[in-house]
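J.: I'll drop the sequence and a predicted model, then ask my questions.
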Amino acid sequence: MEIEVIGSAQDAGIPWPGCSCRQCQKGISRKAPAILVHDKNRRILVDCPPDIIKSINLWEINAIILTHAHIGHYGGLFFLGREAYNTHRLPVYCSEKMKKWMVKGNKAYNHLVRRKNIIPIPFIPGELFNIANLKFNPIRVNHRDEDADTIGISINNGKNKFFYMPDLDFWTNRTINEVRDSDIAMIDGTFYSGKAHLSHPPILESMELFKNSNTEIYFTHLNHSNRVADPGSREYREVKRKGFYVAEDGMVLNF
């Protein structure tokens, strides 16, 4: 099994659209968040951001898994319609609430379902499902759930366990244990340091929480203001110094 990082920025990527901040003007480039799971001849895309067609050929995807209903995680589904790829019965795994939102709450995505470009396959958080030789376990995550619920996804190939959780509002015993029980985890690193109004746990908090963990931890979903997005920054070096890692576009992790 291989995990390929397609994008490591928050939903709109870096540079942030219309932003003139120092970091966005510096030439840093990171795509919106997604990973591609390779297992033998199967390719499974986890999340489908709007810029996905700049990164991969969607004809080569065997299935898609969606973590939640925020545009940076599902917006690329539009390109599966007849105006672009016009796929046929591509499996899209998602929660029951996400399926209901696509079928009944959003006419544009209903077209994809009605025309059979995609086939939504609902899962239940906490219950395993299989794609090819891999076992997937959707884990309920606390996040802003305006239209559907949010999940992290645990992937097990029978030898190793990988946990992907790009969005999180706060840590719970369940999500903490899921990270600690994994060989590799790629988790929410939206902000480096936090303030009370921010809904994502800052990297500093997460590093303190997992400082004694044996899990290899990567931070992803980096906001354009997050200095960790810049490999030349002091904050980036500090993450590495403390034994953690930063997800990079194009990075491949082998299991």
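T.: Arrived safely, thanks for sending.
J.: use CA for all of it now, contacts and neighbours both
T.: Fine.
J.: Can you name the residues that contact residue 166?
T.: For residue 166, the contacting residues are 33, 152, 186, 187, 188, 189, 220, 221, by Cα atoms under 8 Å, 6 or more residues apart in numbering.
J.: Is the fourth one located within a strand, as I assumed?
T.: What that stands for is residue 187. Yes - assessed with DSSP: H, G, I helix; E, B strand; the rest coil, residue 187 lies in a strand.
J.: close enough to count as contact, it and residue 222?
T.: No - using Cα atoms under 8 Å, residue 187 makes no contact with residue 222, being 10.2 Å away.
J.: neighbour count winner among these two?
T.: Neighbours were counted for residue 187 and for residue 222 using other Cα atoms under 10 Å; residue 222 has more, 30 against 23.
J.: thought that one was touching residue 7?
T.: No - applying Cα under 8 Å as the test, residue 222 and residue 7 come out as separate, 9.7 Å apart.
J.: show me what contacts residue 150?
T.: Residues near residue 150 by Cα under 8 Å, 6+ apart: 67, 68, 69, 140, 141, 142, 143, 144.
J.: Comparison target below:
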Amino acid sequence: MTRLLFFSLLIFAACQNNSSHYPDDGTNAMPDVYLLVLGVAQDGGYPHVNCNKTCCQLYWAGQRPKRTPTCLALVDGRSGKCWMFEATPEYTDQWERLRKAAGTSKQGAPDGIFLTHAHIGHYTGLMYLGREAQGADGVPVYALPRMKTFLENNGPWSQLVSLKNISIRPIQADSAIQLASDIRVIPFTVPHRDEYSETAGYRIEVRGKTMLFIPDIDKWEKWDRDIVQEIKSADAAYLDATFYKNGELARDMAEIPHPFIEESMQRFGRLTAAEKARVHFIHFNHTNPMLWDFEEIKNVEQQGFRIAREGQVFAF
């Protein structure tokens, strides 16, 4: 059975509900192929700009750690290759942490970056690959058709293409990308506010195990697939949990639809205990108590679900 490992990769990881753990085999050794959680927050990160609420003031008072926008990494220790899922505004920090996890000899850039969509927390980190910063050379960027067109036809992203800082690799929904003989990534589309691009989710399949990544979706019932069945068919699922409940913001939340954690827990209520444990809530807005309220975190975990944490490792 797939083990969930927690690696104390971050200095601040232990600050959140004792979330830092070591592999359960009694060593500090990392598995040869694994998924690493580099960020868990919504696009704006935590703390959030111009927030004077208790949620963010806890950070400024030194009582909670910073959390970066949602980002995952896939590391193949056998080949020394690694791939990022999302290029967030915290790319510099996240790449440094990934580089160290993948081995200090890893230089340059990831072997590829998979993008989900054109909202600021998911692609703007590409700017650090440009000539104003790293001046990278042909970093593969995997993008669905509308996302590809957006990058190619809108500055400053188009300059990354013309200067060959990035090399866009076109992908198609439900068509697998083979990264190694036993590693493949399958993109699919989900309903979201697609102002500039479609929105992707990803299935990562390694040696017969599957990880599902859906950081953004409007509502589960709007999807043409059954999320419950998708969870059952996966070994782990990192799922959109932007908001904990309705009324969390002082605005009409129907304008920015996401599946509330309360809704998701109800929808997933008939899963077995083992199946619930596959669910990892991620992509938390700064108002979401999963970032700063230990009692609410405990409540969700007592119902059998998991809260994604930076530094968490999923072993394939």
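T.: Ah, there it is. The structure displayed is predicted, hence computed values, not measured ones.
J.: Would you mind grabbing the residues shared as contacts by residue 222 and residue 7 of structure 1?
T.: Common neighbours of residue 222 of structure 1 and residue 7, counting by Cα under 8 Å, 6+ apart, are absent.
J.: Distance of the alignment partner in structure 1 of residue 262 of structure 2 relative to residue 37 of structure 1?
T.: Counting by TM-score structural alignment, residue 262 of structure 2 corresponds to residue 204 in structure 1. Separation of residue 204 of structure 1 from residue 37 of structure 1 (Cα to Cα, to the nearest Å) stands at 28 Å.
J.: Counting neighbours, go ahead and name the busier of these two.
T.: The neighbour comparison of residue 204 of structure 1 against residue 37 (other Cα under 10 Å) goes to residue 37, with 22 against 16.
J.: can I assume that one sits in a helix?
T.: No - membership of residue 37 of structure 1 in a helix is not supported by three-state DSSP, which gives strand.
J.: what does it align to in structure 2?
T.: Per TM-score structural alignment, residue 37 of structure 1 is aligned with residue 74.
J.: what's the nearest residue to its match if we skip its chain neighbours?
T.: Excluding its sequence neighbours, the residue lying closest to residue 74 of structure 2 (Cα to Cα, 6 or more residues apart in numbering) is residue 35, at 4.6 Å.
J.: Buried residues of the helix ranked longest in structure 2, list them for me.
T.: The longest helix of structure 2 (DSSP state H) is helix 91-102. Residues 91, 94, 95, 97, 98, 99, 101, 102 are the ones in helix 91-102 of structure 2 that count as buried (16 or more other Cα atoms under 10 Å).
J.: what's the counterpart of the first one in structure 1?
T.: Right, residue 91 of structure 2. Aligning on TM-score structural alignment places residue 91 of structure 2 opposite residue 52 in structure 1.
J.: Now that match. Nearest residue, chain neighbours left out?
T.: The spatial neighbour of residue 52 of structure 1 that comes closest, neighbours along the chain excluded (Cα to Cα, 6+ apart), is residue 76 at 5.9 Å.
J.: same thing with residue 147 of structure 1?
T.: In space, residue 147 of structure 1 is closest to residue 69, 6.2 Å off (Cα to Cα, 6+ apart).
J.: Same check on residue 291 of structure 2?
T.: residue 284 (6.9 Å).
J.: now do residue 214 of structure 1
T.: residue 180 is the one closest to residue 214 of structure 1 (Cα to Cα, 6+ apart), at 7.2 Å.
J.: and the one you found, what is it in contact with?
T.: For residue 180 of structure 1, the contact set (Cα under 8 Å, 6+ apart) comprises 210, 213, 214, 215.
J.: what helix or strand is residue 253 of structure 1 on?
T.: Using DSSP states H and E, residue 253 of structure 1 sits in strand 252-254.
J.: ugh, wrong one, I meant residue 130 of structure 1
T.: Short version, using DSSP H and E: residue 130 of structure 1 is in strand 129-131.
J.: For the equivalent of residue 198 of structure 2 over in structure 1, give me its contacts.
T.: In structure 1, the residue matched to residue 198 of structure 2 (TM-score structural alignment) is residue 149. By Cα under 8 Å, 6+ apart, the contact set of residue 149 of structure 1 is 68, 69, 95, 97, 98, 140, 141, 143.
J.: and the gap between residue 149 of structure 1 and residue 220 of structure 1?
T.: Taken as Cα to Cα, the span from residue 149 of structure 1 to residue 220 of structure 1 is 20 Å.
J.: Helix or strand for residue 135 of structure 1, just tell me which one.
T.: Applying DSSP H and E, one finds residue 135 of structure 1 within strand 134-141.
J.: Go ahead and confirm residue 191 of structure 2 touches residue 223.
T.: Yes - counting by Cα under 8 Å, residue 191 of structure 2 does reach residue 223; the two are 6.2 Å apart.
J.: When the two are compared, which one has more neighbours?
T.: Ranked by neighbour count (other Cα under 10 Å), residue 191 of structure 2 and residue 223 place residue 191 first, with 17 against 14.
J.: what's the counterpart of the residue nearest to residue 147 of structure 1 in structure 2?
T.: So, by TM-score structural alignment, residue 69 of structure 1 is matched to residue 118.
J.: just checking, its match touches residue 192?
T.: No - with contact defined as Cα under 8 Å, residue 118 of structure 2 does not reach residue 192; the gap is 10.9 Å.
J.: With distance to residue 168 of structure 1 as extra columns, can I get the contacts of residue 166 of structure 1 in CSV?
T.: Formatted as CSV, those follow (distance: Cα to Cα, whole Å):
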residue, distance to residue 168 of structure 1
33, 14
152, 9
186, 12
187, 8
188, 6
189, 9
220, 11
221, 10
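J.: which among those residues end up buried?
T.: Using 16+ other Cα under 10 Å as the burial test, the contacts of residue 166 of structure 1 include 33, 152, 186, 187, 188, 189, 220, 221 as buried.
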